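>>> Need the 3D shape of this:
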Amino acid sequence: MLPNVERISVSPVFIGRGSQMAALTDALERADGGQPQVLLIGGEAGVGKSRLLEEFEATAVARGSTAVVGNCLEVGAEGLPYAPFATILRRLHRAIGPELDAAAVGRESSLARLLPDMGEAPPEAHDEYARARLFEHTTQLFEQLAADRTFVLAVEDLHWSDRSTRELFAYLIRTLHRARLVLLATYRSDDLHRRHPVRPYLAELERLRTVQRLELPRLARREVARQLAGILSPDRPKAELVDQIFKRSEGNPFFVEELAVASQQGCRTGLTETLRDLLLVRIETLPETTQTMLRLLAQGGSRVEHGLLAAVVEATGTLDEDELIDALRTAVGANIIQQTSDGDGYRFRHALVREAVSDDLMPGEVTRANRRYALALEADPTLVSTDQRASRLAGYWYCSHDAARAVPAVLDAGREARRRNAFAEQLRMLDRALELWEDVPAEVRDTLRDYDHADESYPACSCEGGCDCAGDCSAIQLVDLLAEATVAARFSGETDRSLRYTKRALRLIDEKKSPERAVWFMLARAHALSYDVGARPDKEMLEALGLLEGRKPSAVLAELLHRQALDGMLGIPGREHLDCARRAVEIAEQVGAASLKLHAQLTLGMLHCSFGELEEGAALLAQIRERAEAAGDVNLLSRVYTNLSSHHETQGRSREAAEVARTGLAMIRANGMTGYSGTIILGNLAEPLISLGELDEAERLLAEEPDWSGQRAHRDFMHRLRGEIALLRGDVAGAAEHLAEVRRVGVLWQPQKYVPTSLLAMRIAAAQGRYAEARAELVSVLDRGRPEGHDRSWWALLAAGAAVEADARRLPTMAPGQAEILDRIRCTATGLTVELPLYAGWQAVLDAELARAEGTVTTAHWRRATDALAVLECPFPRGLALFRLAESLAAEGDRAEAAQAALLAGELARKQGNQLLLDDLQALTGRARLAPPTTATQQEDDETFHLTPREQDVLKLLALGRTNRQIAEELFISPKTASVHVSNILAKLDVTGRGEAAAVAHRLRLVATR
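Okay, here's the model as predicted:
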C-alpha cells in the first residue's frame, strides 16, 4: 500500500557481529549435514538481534536454504498461543504450498490448530492427547520438509511468547534428531526479570547438547563510528559527534540510530537520558495527525492490520482515509513504524517505541482506544486472521475494563485456546473471567450457557432449584468456570493453581445439594495432590465415597471407585481395592461409560497380578488390549502398553517387555501423544533394555525424554534409570547425582518407586564402601512393611542387603546389629513368590549371600544359584552369581574351574555393560592368579587394555587432541559422559594425563597416521 521509503536511520553496513555470524554459518553447515542445530540469540532491546537474523536469513537463502521467521505477538501484556508457528506455516504455505501440503498429508486436522488453511480441526479434540498430537505432527511435518534441503525456522521476540509456543519450540528441539534444520529464537535479555517464565526456560534449553546460546554485546566505539558513517553517509561523522553518541547510547545500536537522526534534525537540546524521553522527542516532532495515529496504533498490539487500524481511526472521526495514509507515510518515512513482512499491516520498528507511546497515554485514552478496537473487530471479524480473532477481541475488551463485554469474549477465547490445545492460554482467559465475574451484571451472566466442559465426567447441576443457579441450571455458574479452570490447570501442569480452584469451588458447593459436583472437585484435588511427594488423600476419598453412597449410580461414583483401586494398585494393594475395581466396572457399565469401564478392568487385571493371581490377571489384560485395539482408544491403549510392559518386566520377561513397550511407543508417537504419555513408556522400554544389557539404546531413549510439566510424576523414574546406567558404567559419582535428583523430584510413597530407589542407593553406598549407610537404607524400607505385588524388587533389595552385610562382615563397626538385620531379611523374604524362574533364582542368590554374611557359604550355594539363573535371558543376576562362584572356587583352590566361571561372568558383565562387576573380576583374577582360557574377544581386549568399543572410539579422538565437548559432539553423547569415558581410559591405561593416553593410542595404532 505504501511505497518504499528511505530508512535514513538504519546503517547499510552490517556492523560488529562477525563471531555471531560465524557461529550461525557453522550451524548452517552442520544442519546441511543432517545435524539439526538450535541457537538462542539474546541481547538487550535495540542491540541488533533482528538485524543479525535478517543478515543470516539472507546468507542462508543465498546458499539454497529456505528461511522463515515468525514473531511472538503481544496483545496487552500477553502473548498469543502459537503465533510464531502459525506465521511460519502461513509463510511456508505461500512459498512452497504444494510441498507443504504433501508433507502435511494425514496431519491436517492437527496442523489446522496452528493454521486453519491446513484443514479443519475436529471439534471433539479438547484434551491433552490432541495437544500432544499437534506437537508430534508439527515435528513430523518439519522433519519431512527438512529431509532434502535445509530449513531455517526463526522465532522472534521469545520474551513475549506464550507458554504453548515455548513448549512446542522445546518439543521440536528435543525430538528432531535427524533433520536439516536450524531453529533460531531471539529474546530480550533485559526483559527477563527474576520471575519471567522465559528465564528458567532458556536455562533448561541451554543444557541440551544441540543448543547454543549467543549473547549480543553492545558495540565498541570504533563500531559505533562505522555505524554512524553508514547512517550519515556521505558525511563522515566528526570525532566529537561519535564520542557524544557513543557515550549517550552506550553502544546500543538502536540508541545510536535514534541519536543519529536526532542530530540530523537538530534536536539535541531536547533529548533526555532515558529512552522513553528520547523516543517521545522524536515522535513529538511529527504532525499531530501522525501522533494521533501512532497513539491508536500503540494500543492495537505489536502488529495491527491496516483494515482494523482504518476502522478504529474512522470511529474516532479525527482522520479521514487520505489523512490516515499520509500519517502512515510520515511515520514510515520517519522510521517510527514499518510495514509487516506480509504487507497487510504495520508495526512499530522497535517495540520500545510502542511502549513509550503507550506509557504516555492517560488511563482514559487507553480504555477508549481498546474499546474502539473491540467494537471494530466485532463489527467486522475478518479484519484479523481467524487464528488470532478470539484472543485479540478478548484482549481489547479486557483492557477496556468492560466486564459485561469482556467475560463473554474471554470465555470464547478460552474455548478457542482449548480447541487448539493451548491450555496455558485457556487458563489465562479463564483467570480473567474469574477476576471479572462479580462485576458482570446478572442479566449478562444468565445469557452465558451451554459451556462445553473438557472433562465429560463433570456432572450437570442436579440441584432442582436448590442452588445459586435459581433453578436455571443451563446458565454458567462460578463453579462451572472453576471446574474448567481446574482441568486447564491440570493439563498445564499448574498443580498449585488447580488446588486453589478446587479449594474455592468446594467452599461454594453445598455437599448435600450437589454431592456429585463436590466429589468431582475432591477427585480433581486428589489428582493434583498425587503429584506432591508423600501426598495421599485417602481420608478425603473416604469422605467423598460417603457423599455418594446410597445415591443412584453415576460416572463420578465409578471414577471415584476406580481412583481408589488405582491408588491401591500403585501403592499398597489390598483385597478391598479389588472390590473397588469390580464395583467401578459394574457402575461404569450401568451408566454407559464404556472407556471408564475398560480402564477399571485394566486396573482390576493388574491388581490380580499383584496378588499372584497371574492367570486371571493375564487373561484380563489380554482381553483389554484386544478391545482397546479394536476400539482404537489411544488413551486406553497407552495405558495398556504401559501396564503390560511393566508386568512383563516384573516377571523377568525383559525381551517381551521391551517388545510391548516398543509397540506402545510407536503407537503413542503415531498418535501424537509423546508429550503426554511418552515419558513413562520410554522408561518402560529403557528398563528392560538395561536388564538385557542394551545400555546404549537405553541411554539414547532416556535422552529423548520430553520435558513436560505434565510428566513430572515420572521424573524420578527417569533419573533412577539414568542412575542405574551410570552405576553399571562405573560412574558412581554420576549415579549419586541422579539418585539425589530422584529424591528431589520424586513421588516416593509408591513401593514401585521407593523400593528400586532404595536398591540403587544401597548399591551406590556399597560401591563407595559406605556399608552403614547401605544398611540404614535397607532398614528404612523394611520399616515400611512389605506390600503385595513388588516381589522382583524385594528379592533384589534383600539380596543386595545380605551382600552388604557379607562384604562388611569383618568390620568391627558393622558387627553390632548384624544378626538382627539378617534375621529381618530372612523374615521379609518369607512369603515372597518363587513360582517364576527369576524369583527362584533370586531366592538362591539370597540364600547364598546370607550364608556368606554368616561365614557358612559353600561352593554348592553358588552352583545352585547359577543353575537356577541359567534359563534367564538377562545377564544379571547370573553374572553376579558366577563371580561369587569363581570367588568361592578360588578360595577352595580350584583355580581352573574358578577361571572358567570368571570368564563366563566376564562375558555376561560385558554383555550387561557392568563395569563394576568387571572391576571386581579383574581384582579377583589378580588376587587369585587366575589364568582363564584366552578367547578371541579376550585377546582383543588384552591388546587394548580391556577398553570397551566406545572407550576405544573416545581414545581415538582424544589422541587427535579433541576436547571433551568435541568428543561428545562427534560421538553424539553428552560432555559429561565423554568425561567419564576419558577418566575410565586414563585409569585402564594407568596414565596420568591425556598426553600419555594419546601416546599409548598411537603405539597401539588406534589412530591412523599419515
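>>> When you work out contacts or count neighbours from here on, use the C-alpha atoms and nothing else.
Noted.
>>> Can you show me the helices along the stretch 1-150 of the chain?
Under the criterion DSSP state H, counting those that start in this stretch, helices of the stretch 1-150 of the chain are mapped to 18-32, 49-62, 83-103, 108-111, 128-145.
>>> Please spell out which residues along the second one are buried.
By that I understand helix 49-62. 49-50, 52-53, 56-57, 59-60 (16 or more other Cα atoms under 10 Å).
>>> Tell me the residue in this protein that is farthest from the middle.
Seen from the C-alpha centroid of the chain, the residue lying at the greatest distance (Cα atoms, centre = their mean) is residue 893, 56.2 Å away.
>>> Can you get me a residue count around residue 832?
Neighbours of residue 832 under the rule other Cα atoms under 10 Å: 19.
>>> Same check on the one 3 residues further on?
Neighbouring residues of residue 835 were enumerated by other Cα under 10 Å; the total is 10.
>>> So it: helix, strand or coil?
Following DSSP: H, G, I helix; E, B strand; the rest coil, residue 835 is assigned to coil.
>>> for comparison, sequence B:
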Amino acid sequence: MVNDLLACHHRQMGGVLVGREAELDRIGGALVSARGGASRCLLVTGEAGIGKSRLVAEAVGGLTSPDGPGDVLVLTGHAVDMSTGEIPFGVVADTLRDLVRVAGVDVLLPAEREALASLLPGAPPRRSVERVQLLSTFLDLLERLGGERLVVWVVEDLHWADSATRDLVSLAARTLPAGLVIIGTVRTDDPDRTPAAEAALRSYVAGLARTPGCEVVPLPRLSADAVQRQLRDLLGSRPSAEVAGRVERLSDGIPFVVEELAAAAGRPELTTAAAVAAGRIGGLSSEARRLVEAAAIGDGHLRASLLEQVLDVTPEELDAALVEALRAGILTTDHERDTVGFRHALLREATVRETGPGARRSWHRRWAEVLEDNPGVLPPDPALLAVAEHWHQARDVRRALAATVAALPAAERVCRPDEETALWTRILGGFAVLPDASEVAGMPLREAYARALLASGIASHPVRRACVTAAPVEQLPAAMRLIHAMVVSDHGKGEANAYSEERLTEIADLFEESEPDLMAVYAWSSAGSLMTDDLARGERLMERARRAARELGDLRASVMVEARDSYRAQVNGDPQRAAHRLREALDLFGDERWDGVFHLWGNLMWCELVCGRHDEAQRAADEALQRLTHPHLSVHLWEHLVENAAMSWILTGRWTRARALLQESEPWWEDDVRTSNAHLHLLDLLQSGRATGTERWRRQLESPAPGGAPVTDARAVLALAAVEAGDLAGMRTELAPLWGMDRMLMYDDQLWLLVLLAARSEADAAADGPRPDRDAGAAHLQVVDDAAARLRRHGALGEVWPLDLAAQLDRFHGRDARPALRAALEGWERVGHVPDAAVTHLSLAEQEAVHGDREAARHHLAAGREIAERLQARPMLARADALAARHALTSRERRTDAVLTDREVEVLGLVAEGLTNGQIGAKLFMSPKTASVHVSHILAKLGAANRTEAAATARRQGLLG
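All right, here's what the predicted structure looks like:
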C-alpha cells in the first residue's frame, strides 16, 4: 500500500519540469556559491499555480543522500493559511521536526533542547523561555549546523508565515551565517489578502530583496512552447491541435492549470482550474471526500495517526481513502514524515469552498477534540494555540473560551503583543455570551478584563481597541464602566489626558475601598497618572498601585505602573523625576527581558534627553541595546531604543554614531516613515542641505501609517527641507498646524526644536537684508513666540530654549542680540548640544561684526566653522562663508592656532613644501578634490590670497611647529 501511495504521489507531481531552466540555474548557482562560503537567500515569487514549490523541490531534491544528511542538510518548514493567520512558531516547529527526523534528536545540544522545548513534540515547555530567546536559539542552531555542513532551509508559503517566522527569515537573511542557504516561496496574488496585508507583504519582500546576498527569483508564466512541452509530457503523446490550443488558451501559461486541464481533457465543460478542482472533489467517494475535507481544515498538522482519529476509521480504511485522493490528484503523502498534504494550495482552497459552513465547523470540532486527546504529537505551544483556534472556528464558545485561556501561557511565551491581545479579545467575547463564563475561564470578568488591559498595553492601537470593545459593558459594574469608557476614548498618545478631572476623581472614589487586585491596580494607576488638579492624591494613588502590583508579583502590572508614573511626571513638567523613578524601577526589574521593560529603557532615554542630561541618556542607550539580544528579532522595541538614542547623538554632535545606527536599522523597518527614518532624513538635510524623498512625509501627514512617525517629526523634515531650499513661505505652511494643535503639551519637548528652527530661519533671512516677506516673517514669529509661551521647560535644557528664542527675536527685529546669544551659547555648551553651539557661534559672529567688534566676530566665526567642518555640515559651512564675505572677516592678522583642525595643519605643512593638490592627496591618501577643499578652507581661515601667502602666515604664527 505504501508503495502504491508513493507511486501515485510521483505521478501527480506533474511530470518533467519545463520552462524553468534559467531559474534552476540561479538556484543551483546559489547553492554552489554557498558551498564556497557565500551564503544566500532566495525568494521564489509568483502567482498561485506557477510552480514555486515544484521548482524548489526540483532544485534541492538531489542534494541529500538516502542514507542520511551527508554534507548537505535540507530542512523544510511550511506555513499554513489559517483563518486568523499562521499559528505562531508553526514554521519553526515544523523545521525542528524535520531536523529531528533527518538527523536524530541528538543533533540538538542539551541547552538547545531546553530552550526549544515548547516547539518540540513530547517536550514540556519552560515558562521562562520567551519569544526572542526561542528565535535566537533557533538562529544559533542554524549557525552551528551551518558550520558543520551546508544547510538549506526551505520556508514554504512565506506569505502565510507568522510574524516570528518573518522576523527570523529577515534576520537570518541579513546576517547569513556561513553554510546557510534560505529559500522561501512567496505567493504574489491572493484575492483574500487584505490591502494592508498585501502592502505589508510587498514591503517585506522588497526589504529582503535589498539585502546583500538576497535575491528574488520571479517565476513568469510559461511560453506557448513550454505549455506544449508540459502537455505532451503529461499526456504521454502529442495531443490534437484542438486540445493543445484549448489548453494553451485557457491555462494562460500557468503550469498547475495546464495539469488540471490535461486531467480534464475528456470533459470540455471544465474550462478553469477551479472547475477542475471542484470536479476532482465531486468525483470522490464519500470516504475520500471526508478525508479531503478533514485535511483541508487540519492543514498544518496533518499526521496519519491523527487523521485516523479525526475520521474515526481504521488504518486500512484511511489507506483506501488516501489512495483514492492521491489518484484523483488532490492529496500527497510522505510516509517517512508521516504527513499528508495537498498537492497544491489551490486544491485546498477549492476544497474549503466546496465544504459547507456546517461541515467546516464539524471538522474544526473533530480536530480540536483529537488534538486535545493526543498531547505530545504536536509541539506543546503550537498545539495549545491550534486547539484554541479550532474551537473558535467550530463556533463552540464554551470550549473555545476554555481552550483560549489554556493557551494563554503559550501566547505569553511566543506571541507578539497583537497576537496575544487577539486571544484576550476572544476571551472577553466569551464573557459576553456565556452566563457561566467565569467558571469556564477559571477567573471572574473583573480579572479577565484587567489582564486583557495589561496584555494589550503594548499592542497596536487598533488591536487594543478591538480587545477592549469586546468586553460585555452591561456586565461591568459602574466603576469598571468608567475605566472602560476612558480606555475606549483613548485614540493615541495623550488622548486620555482629556478625560475630565471630575471623572478621574470619580474613578478614584469608586475604587477607594477595592482589594489590591489587578483591576484596582489598573484603576489607581489610571486615575493617579492623569490627575492634574489634585496632584497629591494622584501621587498617593500611584504609590498604592505600585505597592499592590509588587505584592501581587505581576511583572506586567508593575511595568505598567512605572510607565504611567514616569509619564505622569513628564507630562506634568518634571521629566527629571520621571527619569529617577524609571531608574529605580529598572534596578528592581533587573535582567527581565519582557517587552514592556525595554519600553521603560526607551522612555528613560527620552526623559534624560529632554532634560539635557545626554551622558545619562547615552549610558541608558548603551545598556539597553546591549541587553536586547538579537535586537532585530524585537523590531518594535529596537526602533523605540534606536530613535531615542539617535536623537541624543544628533543633538550632541555625535553624527557619525547616529548615522551608523540609523543606517544599520533602516532596512529592518517594514515602511520608511518611522521616527528613525525621520531622524536620518533630518541628519541628511543638516549635513548635505539636499532634500530628497520628502513626498513620503507628505503621505504620512495625509494618511498616517501605523507605527509611523508622529506629525511633529514629519513636519520637521518638511519644514527643514523648505528652509534649505530657501522657501520660508513653505516652512511657515508646514509648521502652521502645529502652533495651534489641541495637544501641544503632549509634544512640547519636540515642539521646542521646531520653535528654534522657525525662529533661527526667520532671523537668518532678516539678517541677510531687506525681504519683501518681512511682514509675513514677523507675523510668523509672533505666533511662534505665543506658542512657546505655552510650552513647558525641562531641566537644564529648558533653561536654554527660551534664551535662544529671545536671541533670535532680537536678531530679527534688529536689536542687540549679543547678551541673549552669549547666555544661550553658555547653555548649549553646558548641556553638550554641539550643533546648537555652532549655530550660536555663527549668530554671535554676525552680531559682533554688526556692532563693530571684529576680533570677537572672527573668533566666533572660526569656532562655528570648526564645529561645522567636524560635523561635515555643508549648510552651516555655507552660512559661515557668507558671513565671512558679508562682513569681511578674513583679516590676515587674526590668530588661527585654535581654528585650524589637525588635518588642515597637516595639509598646510605640505602646502608650505610646495606640493600640488594631487601630490597632497597621494601623500595623505585622499582625492585631489578633497585636498583642494582643505586648501580652500585654510586660505579662508588664514585670510590668505594664495598658497604662498598662506604658508608665510603659517610660519609667522608658528602653525607649522
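>>> picking up where we left off before, buried deepest among the helices of the stretch 1-150 of the first structure, which one?
With neighbours defined as mean count of other Cα atoms under 10 Å, the helices of the stretch 1-150 of the first structure peak in mean count at helix 108-111, which reaches a mean of 25.
>>> Relative to residue 184 of the first structure, how far out is residue 738 of the first structure?
Counting by Cα to Cα, to the nearest Å, the gap from residue 738 of the first structure to residue 184 of the first structure is 31 Å.
>>> Return the residues in contact with the residue nearest the centre of the first structure.
Centroid-nearest residue in the first structure: residue 707, 1.8 Å away (criterion: Cα atoms, centre = their mean). If you count contacts by Cα atoms under 8 Å, 6 or more residues apart in numbering, residue 707 of the first structure has them with residue 171.
>>> Surely it is within a helix?
No: per three-state DSSP, residue 707 of the first structure lies outside any helix segment and is coil.
>>> Show me the one of the helices of the stretch 1-150 of the first structure that comes nearest residue 616 of the first structure.
Nearest to residue 616 of the first structure among the helices of the stretch 1-150 of the first structure is helix 128-145; the distance by Cα to Cα comes to 31.0 Å.
>>> and the angle for the closest one with helix 83-103?
60 degrees (axes from the mean of the first three to the mean of the last three Cα atoms, to 10 degrees).
>>> what's helix 128-145 of the first structure in contact with?
With Cα under 8 Å, 6+ apart, helix 128-145 of the first structure has contacts from 99-100, 103-104, 107, 110-111, 113, 151, 168, 171-172, 175-176, 178-180, 420-422, 491, 635, 669, 671-676.
>>> How far off centre is it?
Mean-position distance between helix 128-145 of the first structure and its chain equals 14 Å (Cα atoms, centre = their mean, to the nearest Å).
>>> Tell me the first helix or strand C-terminal of that helix.
Remark: after helix 128-145 of the first structure, the chain's next helix or strand is strand 151-156, criterion DSSP states H and E.
>>> That next one vs the second structure, average distance?
Here the mean offset of strand 151-156 of the first structure against the second structure after fitting is 2.8 Å, by mean Cα distance after the TM-score superposition for the first structure.
>>> so how far is the helix or strand just after that strand from its chain's centroid?
With elements assigned by DSSP H and E, the helix or strand that comes after strand 151-156 of the first structure is helix 163-175. On the basis of Cα atoms, centre = their mean, helix 163-175 of the first structure sits 8 Å off its chain's mean C-alpha point.
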